[in-house]
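Chemist: predicted model and sequence follow; I will ask about them next.
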Amino acid sequence: MTGYARAQGADDLRRWVWEARSVNGRNLEVRCRVPQGFERLENPARTAAGAKLRRGNISLSLTVASERSSKPLRINRALLGELSVLVAEMRQAGATAPSADGLLRVRGVIEEEEQGEESEEALVRLDKALSDTLDAALKALASARAAEGKALATVISGHVDEIEGLCTRAAERAQAQIGTVRARFQTQLAELLDRAPALSEERFAQEVALLVGKADVREELDRLSAHVAQARTLLAEARPDNPVGRKFDFLCQEFNREANTLCSKSADIELTRIGIDLKGAIERMREQVQNVE
């Protein structure tokens, strides 16, 4: 969900630039920064971003610059008149009076002329132009995120294949786990029989069945296989108008839950190693899923 876009516009009085940045985020969070006097655009900008994006931390910034190199100048005639009176008095007193250009250098004699406020109609046109430029920036940002998503689909698909391969290995190893449990129980039983009465064959079979049942991971493997199929379905259905990031994020939690149960029920070192590798593959996929809208 990372991306950057920029769009600019201008009218007779000013030019402006909208910049839109996006980084990963579980939910949608939009921050907007505008110049003083344009605060009215913040809420509409957030609404526009929410209409095009579903997840990520979005930063919008607006820069506005005047097209005029400087403001028109005017002479403060009232102040100049007061200074002229003082100059006349100085001359009457025989003092050296300042020249005309000296008077013009006095602070406040020459001022920048303030522009009048724009009409309501002009402000409406300006806001419409600024909104159109923002829309262009958001569309470009969405396109950049979509391009990243297309590349991520290949990466995530590779993680799904890795998880499926580990599940296949775990299923094969789970069959050998039954024999491991039986052999371990027999060894422990032999140690107990040295200090306890003989155990009947029927009781022995019951104990073995109980241990095997606790170590049976077929249910977890079946759910993992179902999750793999669901992950592939989500990848196939992912489109700009059909975001799947939240669903995929939840699916990764389910993947991790089954992998944890698999490790806790494992009675075989090799199966435990496979379970740990499986958790690592799921975590790598989850990190990439955080980039998916």
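Modeler: It's in.

Chemist: contacts and neighbour counts: CA atoms only from here.
Modeler: Noted.

Chemist: quick check, Pro98 in a helix?
Modeler: No: following the definition DSSP: H, G, I helix; E, B strand; the rest coil, Pro98 is coil and is not counted among the residues of a helix.

Chemist: all the helices of the stretch 101-250 of the chain, residue numbers only.
Modeler: 120-193, 201-215, 218-237, 245-265 (DSSP state H, counting those that start in this stretch).

Chemist: how about residues contacting the second one?
Modeler: The list of residues contacting helix 201-215 from outside it, by C-alpha atoms under 8 Å, 6 or more residues apart in numbering, reads Gln177, Ile178, Val181, Arg182, Phe185, Lys265, Ser266, Ala267.

Chemist: tabulate these (a markdown table), appending neighbour count and distance to Arg31.
Modeler: Converted to a markdown table, the contacts of helix 201-215 look like this (neighbours: other C-alpha atoms under 10 Å; distance: C-alpha to C-alpha, whole Å):
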| residue | neighbour count | distance to Arg31 |
| --- | --- | --- |
| Gln177 | 22 | 54 |
| Ile178 | 20 | 57 |
| Val181 | 19 | 58 |
| Arg182 | 18 | 61 |
| Phe185 | 16 | 62 |
| Lys265 | 17 | 47 |
| Ser266 | 21 | 48 |
| Ala267 | 21 | 51 |
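
Chemist: next up, a structure to set beside the first:
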Amino acid sequence: MTIRSMTGFGRAKGSLGEEWTAEVIARSVNHRFLDVTVKVRENEIDLEPVLRRVFSRHVARGKVEVALRLKRSTPAPTVIAIDEGLLEALLARFALLAEHYPVSGRLEARDLLTIPQIFSVETSGNGFTPDDLAALEAIAREAALALVAMRETEGALVSADLTERIEFLEKRLHRLSLRRGEIAGKALETLRERLRPLLSEPGLDPGRLEQEAALAVDRSDVAEELQRLEGHLEQFASLLSSSDEPVGKKLDFLAQEILRELNTLGSKGRDLQMIREVLEMKSETEKIREQVQNLE
């Protein structure tokens, strides 16, 4: 599966039978989970499940906003309804008032138009046929594929950048691994120098001091951290090169683990060059974390 970013845009347009023209527009940004929002008008609510189903099928993670723009290709047939019962009651009431009060004249059509309850104009043919729904699904699929294509294009750029940064960390890790024995030897020698003044103190066993110094150096050894770092970097590179599912969350977790091991290395480090190397690696790992948070 190609590495995908969570940022993208897709658009598609087509016809729904002979009456409608539909345009589907989709935008996506970063999000921890999949969140699909579909914007349709009230009389198009039957189309919302179709759009949601299509985009949920093609996108695994991110906040996706889908908008539907639906226009009629032909004028909609209209029906004018008249409430004849209300009209008859109104006329009868007017005639009754004319008998008892000085009310003269007659009601004109323009007078009746001022009473909104008498007339209603309705548009017929608002229902969507199964063929319309199938056509909309095809348009939505085209828009979803365009969105995915843009996410894959950006994902490829992010993947290339991450690959370079992982290679940088691997080179630095290799240098630290080669110097592990040297670093441990320097640490032991430094500790011996600090303990040397104590050797002349009465009651202190030189052998015991040497043993404690060796134990202190052993506790500061970074072999395990270096080994775990190597494993994390190998797994990270493997996920970037080949994966059958979205890897954004896995890469984010690995980046956190890499940073945790580097923090441990920094806390154990007494060698100035090692500390500098670790600081550079931590800075690079922070950049990696920023990048992977944009991956699906």
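Modeler: Perfect, thanks for sending it. Everything quoted here is computed from the prediction, not taken from an experiment.

Chemist: and Phe26 of structure 1, what pairs with it in structure 2?
Modeler: Quick fix: residue 26 of structure 1 is Arg, not Phe. Here Arg26 of structure 1 is matched to Arg32 in structure 2, going by TM-score structural alignment.

Chemist: for its match, which non-adjacent residue is closest in space?
Modeler: Closest residue in space to Arg32 of structure 2, ignoring its immediate chain neighbours: Gly62 at 6.6 Å, by C-alpha to C-alpha, 6 or more residues apart in numbering.

Chemist: measure the one you found to Thr153 of structure 2 for me?
Modeler: Gly62 of structure 2 sits 16 Å away from Thr153 of structure 2, going by C-alpha to C-alpha, to the nearest Å.

Chemist: likewise Leu229 of structure 2?
Modeler: On the measure of C-alpha to C-alpha, Leu229 of structure 2 and Thr153 of structure 2 end up 30 Å apart.

Chemist: over to Leu133 of structure 2?
Modeler: With distances taken as C-alpha to C-alpha, Leu133 of structure 2 is found 30 Å from Thr153 of structure 2.

Chemist: give the aligned equivalent of Glu167 of structure 2 in structure 1.
Modeler: In structure 1, the residue paired with Glu167 of structure 2 is Asp161, using TM-score structural alignment.

Chemist: that match: neighbour count?
Modeler: Asp161 of structure 1 sits with 14 neighbouring residues when counted by other C-alpha atoms under 10 Å.

Chemist: over to His31 of structure 2?
Modeler: A count of neighbours around His31 of structure 2, defined by other C-alpha under 10 Å, yields 17.

Chemist: who's in contact with it?
Modeler: Contacts for His31 of structure 2 (C-alpha under 8 Å, 6+ apart) come out as Met6, Arg61, Gly62, Lys63.

Chemist: need the contact partners of stretch 92-102 of structure 1.
Modeler: Under the contact criterion C-alpha under 8 Å, 6+ apart, stretch 92-102 of structure 1 has outside partners Val87, Ala88, Met90, Arg91.

Chemist: contact partners for the third one?
Modeler: It stands for Met90 of structure 1. Thr96, Ala97.

Chemist: corresponding residue for Lys52 of structure 1 in structure 2?
Modeler: For Lys52 of structure 1, the aligned residue in structure 2 is His58 (criterion: TM-score structural alignment).

Chemist: residues contacting that match?
Modeler: By C-alpha under 8 Å, 6+ apart, His58 of structure 2 lies in contact with Ala144, Leu145, Val148.

Chemist: what residue of structure 2 takes the place of Thr63 of structure 1?
Modeler: For Thr63 of structure 1, the aligned position in structure 2 is occupied by Arg69, per TM-score structural alignment.

Chemist: what's the closest non-adjacent residue to Lys13 of structure 2?
Modeler: Taking C-alpha to C-alpha, 6+ apart, and ignoring the residues beside it in sequence, Lys13 of structure 2 has Glu23 as its nearest neighbour in space, at 4.3 Å.

Chemist: what residue in structure 1 is paired with the one you found?
Modeler: Aligned against structure 1 by TM-score structural alignment, Glu23 of structure 2 finds its counterpart in Val17.

Chemist: so that match sits against Arg6, correct?
Modeler: Yes: the pair Val17 of structure 1 and Arg6 qualifies as a contact (C-alpha atoms under 8 Å) at a distance of 7.1 Å.

Chemist: who touches both of those two?
Modeler: When contacts are counted by C-alpha under 8 Å, 6+ apart, Val17 of structure 1 and Arg6 have no shared neighbour.

Chemist: list the contacts of the residue nearest to Lys13 of structure 2.
Modeler: Residues in contact with Glu23 of structure 2, defined by C-alpha under 8 Å, 6+ apart, are Arg11, Ala12, Lys13, Gly14, Leu68, Arg69, Leu70, Ile139.

Chemist: just the angle between the helix or strand hosting it and helix 130-178, please?
Modeler: Glu23 of structure 2 is part of strand 20-29 when elements are defined by DSSP states H and E. Strand 20-29 of structure 2 and helix 130-178 are oriented at 20 degrees to each other (axes from the mean of the first three to the mean of the last three C-alpha atoms, to 10 degrees).

Chemist: please name the nearest non-neighbouring residue to Glu296 of structure 2.
Modeler: Nearest residue to Glu296 of structure 2, sequence neighbours excluded (C-alpha to C-alpha, 6+ apart): Gly248, at 4.9 Å.

Chemist: that neighbour maps to what in structure 1?
Modeler: The alignment partner of Gly248 of structure 2 in structure 1, by TM-score structural alignment, is Gly245.

Chemist: equivalent analysis for Arg192 of structure 2, please.
Modeler: In the superposition onto structure 1, Arg192 of structure 2 corresponds to Gln186 when matched by TM-score structural alignment.
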